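K.L.:
what follows is a predicted protein model with its sequence.
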Amino acid sequence: MTIPLRLGYKASAEQFGPSELVDLAVAVEDAGFDSVFVSDHLQPWMHEGGHAPAAIPLLGAMGARTSRVLLGTSVLTPTFRYHPGVIAQAFATLGALYPERVILGVGTGESLNEVTLGMTWPDPPERFRRLKEALTIIDKLWSDERVTYEGEFYTVKDATIYDRPDTPVPVYIGAAGPAATRLAGRIADGFITTSGKDPALYTDTLLPALDEGLGKSGRTRDDVDTLIEVKVSYHPDPEEALERTRFWAPLALSPEEKMGIHDPIEMQRRAAELPIERVAKRFIVSSDPDEHVEKIAQIAGLGFRHLVFHDPGQDQAGFIERYQADILPRLRARLGA
């Protein structure tokens, strides 16, 4: 099996409300994109102008309004706000409603989404163990008729998921470090990461870790979906393309600068101090479609076959129209769709 090239859209629930996001999913399908991935945040990165609709009902609404695009989370944390059994039930239901169109993308989480509800934010090793245990429970609930499980963090007693799709929902693991990436290679159907970081992170750390995990499971990259969120700002006006990145300034904060911050107001305050050049560093900012496509092709050339585009601007309808006209045809020709 070889995973096909897919060109997707990031529906940024941190920036847009639920009705608008559902309408955007319809527009994306009409424009020829292959997938829509939704953020799952309890709180947005930015307090002013931010949004945080719940991802699970949002996917249900998107599925009802579309007929073709893949729908997934990028990413959901199945370990703090949710019991893994709740996620198993919810995504089994979504998979039964929209067969072979739903993807469960998971990660170890952000304090922004969990601490506000009284969670004690643990160190990375514990978050990783929680994720592994959660995925074990989800897999058992999807595959076994009756599940009883006593783990380090979670307990399940005499549980059955009664309504499941005929084909299991694929699970993708989001990662920015080697441990979770190896886990994706070992057990997941896909691997999710984000663009705009040091190229050596992908070539020297993440993709070798993915291959290591795949080797342990007797698989190759042809057996998993390699997805990267590609941060882009494409606009005919170069100054506008640059300024549109401003809302996403928190992404430019270093891990140390945003460590443990659970309040969007404080996150916004710290992000406001950053110069626009640093804010835009994570994005491909260009008004030239050929330059834009060339830089995206370089990312795909690292080994990614599912490119999910995240545009930072408020005018998402304009972004979709420009991408449909100027970028998607060039990309498909360049990358051999």
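P.N.:
Good, I have the coordinates.
K.L.:
use CA for all of it now, contacts and neighbours both
P.N.:
OK.
K.L.:
which other residues reach stretch 296-308?
P.N.:
3-10, 35-37, 195, 202-203, 207, 225-230, 331, 334-335 (CA atoms under 8 Å, 6 or more residues apart in numbering).
K.L.:
and the longest strand belonging to the chain, what does it pack against?
P.N.:
Secondary structure of the chain read by DSSP state E shows that its longest strand is strand 225-234. Strand 225-234 sits against strand 190-194, helix 238-243, strand 284-286, helix 289-300, strand 306-310, with contacts defined as 3 or more CA pairs under 8 Å, 6 or more residues apart in numbering; DSSP states H and E.
K.L.:
try 6 Å this time
P.N.:
strand 190-194, strand 284-286, strand 306-310 (3 or more CA pairs under 6 Å, 6 or more residues apart in numbering; DSSP states H and E).
K.L.:
and those as JSON lines, adding mean neighbour count and distance to R129?
P.N.:
As requested, the helices and strands packed on strand 225-234 are exported to JSON lines (neighbours: other CA atoms under 10 Å; distance: least, CA to CA, whole Å):
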{"stretch": "strand 190-194", "mean neighbour count": "23", "distance to R129": "18"}
{"stretch": "strand 284-286", "mean neighbour count": "23", "distance to R129": "34"}
{"stretch": "strand 306-310", "mean neighbour count": "25", "distance to R129": "27"}
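K.L.:
and those strands: which comes nearest Q43?
P.N.:
Proximity to Q43 (CA to CA) singles out strand 306-310 among those, at 18.6 Å.
K.L.:
put this beside the first:
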Amino acid sequence: MVRIGYTMMTEQAGPRELVSHVVGAEGAGFDFSVISDHFSPWLESQGHSPYAWSVLGAAAQATSRIPLMTYVTCPTFRYHPAVVAQKAATMQILSEGRFRLGLGSGENLNEHVVGAGWPAAHVRLDMLEEAVDIIRRLFTGESVSHHGAHYDVENARLWDLPDAPPPIGIAVSGPSSCELAGRKGDLVIATEPKRQLLEQFDEHGGAGKQRVGQLPVCYDTDRDTAIARAHDQFRWSLGGWKVNAELPGPVGFDQAARHVRPADVAEAIPCGDDVDAFVEAVRRYEEAGFTEVALVQIGGDQQQPFLDWAEAKLLPALRSSL
């Protein structure tokens, strides 16, 4: 059976609200949770972007059952990989083993803020691979010195280590990232239900590993209201990864999505309260081979109605159908 997760979307809610939302998701019966890690929202209408790692620490203390995961952190620009290793080890301790470290090659939107430039995609993947190697070495507890193509680490050691290191997930969007995820990841992460991505992941060592997808949804008892909200806050998502990874800020995303119509969003994102439409959207991930799907309810002030509906109708329907 596909496990159903809940997304703490930092771009659409403040830190205290995000913690409250994941507490609600645990109570509603979601199987796991993930959190985005951005410096900026995609669109100004979303209006938020708190520090994900502080939210995670609070969430670990406010919950007791639901697993937590970054979806995803970029360990190459804003954060040095040694610092990511320390944060992840601490989160695994705070959560008592409920944490997974999702990593990706990043987006210009968030990483440009440190002024390090934005290299080509193949360079970003090389940086990610080196970062994963550093993080895994530090998880062993050994003292690490490293002088590589992109990073230097000098006599670094993690002094607080969990009993077991957090599993590492790697986000994919094409053949090169799938190869990296297959070789270096414990699980694979994607935002589209593409079977080809998972097949490429399997070809390079991913067979038998977990595969986690993410699906935006917009619950509302009024479908037109849901479509309008999804168009206002999530029209950027129809641009595709190759475009979205390169744009530097909300103005760019707004311009790139200016021709996206509400009807386009309604076709791509399940909107309203038709349980069958939501189930069918999740089913596409199941049929592609995903073992887990994290739902994103669009609208920071619409989380509690969604959680109530999910507990009463959506989660039972998903579990009886998938």
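P.N.:
Perfect, I can see it now. These figures come from a predicted structure and were not determined experimentally.
K.L.:
returning to what we had before: buried set for the longest strand of the first structure?
P.N.:
D225, T226, L227, I228, E229, V230, K231, V232, S233, Y234 (16 or more other CA atoms under 10 Å).
K.L.:
for stretch 34-49 of the first structure, same thing?
P.N.:
34-47.
K.L.:
next, the aligned residue in the first structure for S54 of the second structure: secondary structure please.
P.N.:
Alignment note (TM-score structural alignment): S54 of the second structure maps to P57 of the first structure. With DSSP: H, G, I helix; E, B strand; the rest coil as the basis, P57 of the first structure sits in helix.
K.L.:
distance check, P57 of the first structure against P18 of the first structure.
P.N.:
Per CA to CA, to the nearest Å, P57 of the first structure is found 9 Å from P18 of the first structure.
K.L.:
repeat that for L117 of the first structure.
P.N.:
For L117 of the first structure relative to P18 of the first structure (CA to CA), the value is 22 Å.
K.L.:
cool, K258 of the first structure as well?
P.N.:
27 Å.
K.L.:
also K231 of the first structure?
P.N.:
21 Å.
K.L.:
what are the buried residues along stretch 97-117 of the first structure?
P.N.:
97-115.
K.L.:
in helices, which of those fall?
P.N.:
L97, S111, L112, N113, E114 (DSSP state H).
K.L.:
so which of those is the closest to R219 of the first structure?
P.N.:
Of those, the one sitting nearest to R219 of the first structure (CA to CA) turns out to be L97, at 29.9 Å.
K.L.:
map the closest one across to the second structure for me.
P.N.:
L97 of the first structure maps onto L94 in the second structure, by TM-score structural alignment.
K.L.:
quick check: closest non-adjacent residue to that match.
P.N.:
Excluding the flanking residues, the one nearest L94 of the second structure by CA to CA, 6 or more residues apart in numbering is A60, at 6.0 Å.
K.L.:
what about that neighbour, distance to G272 of the second structure?
P.N.:
A60 of the second structure is 31 Å from G272 of the second structure, by CA to CA.
K.L.:
and if you look at W42 of the second structure?
P.N.:
For W42 of the second structure relative to G272 of the second structure (CA to CA), the value is 23 Å.
K.L.:
now H48 of the second structure
P.N.:
24 Å.
K.L.:
what is the burial count for the aligned partner of D123 of the first structure in the second structure?
P.N.:
Matched by TM-score structural alignment, D123 of the first structure corresponds to A120 in the second structure. Neighbours of A120 of the second structure under the rule other CA atoms under 10 Å: 8.
K.L.:
same question, the one 4 residues further on
P.N.:
The burial metric for R124 of the second structure, expressed as a neighbour count using other CA under 10 Å, is 19.
K.L.:
same check, this time on the one 3 residues further on
P.N.:
Residues lying near M127 of the second structure (other CA under 10 Å) number 20.
K.L.:
residue in the first structure matching D31 of the second structure?
P.N.:
So D31 of the second structure corresponds to D34, using TM-score structural alignment.
K.L.:
residues in contact with its match?
P.N.:
Neighbour list for D34 of the first structure: R6, L7, G8, V69 [criterion: CA atoms under 6 Å, 6 or more residues apart in numbering].
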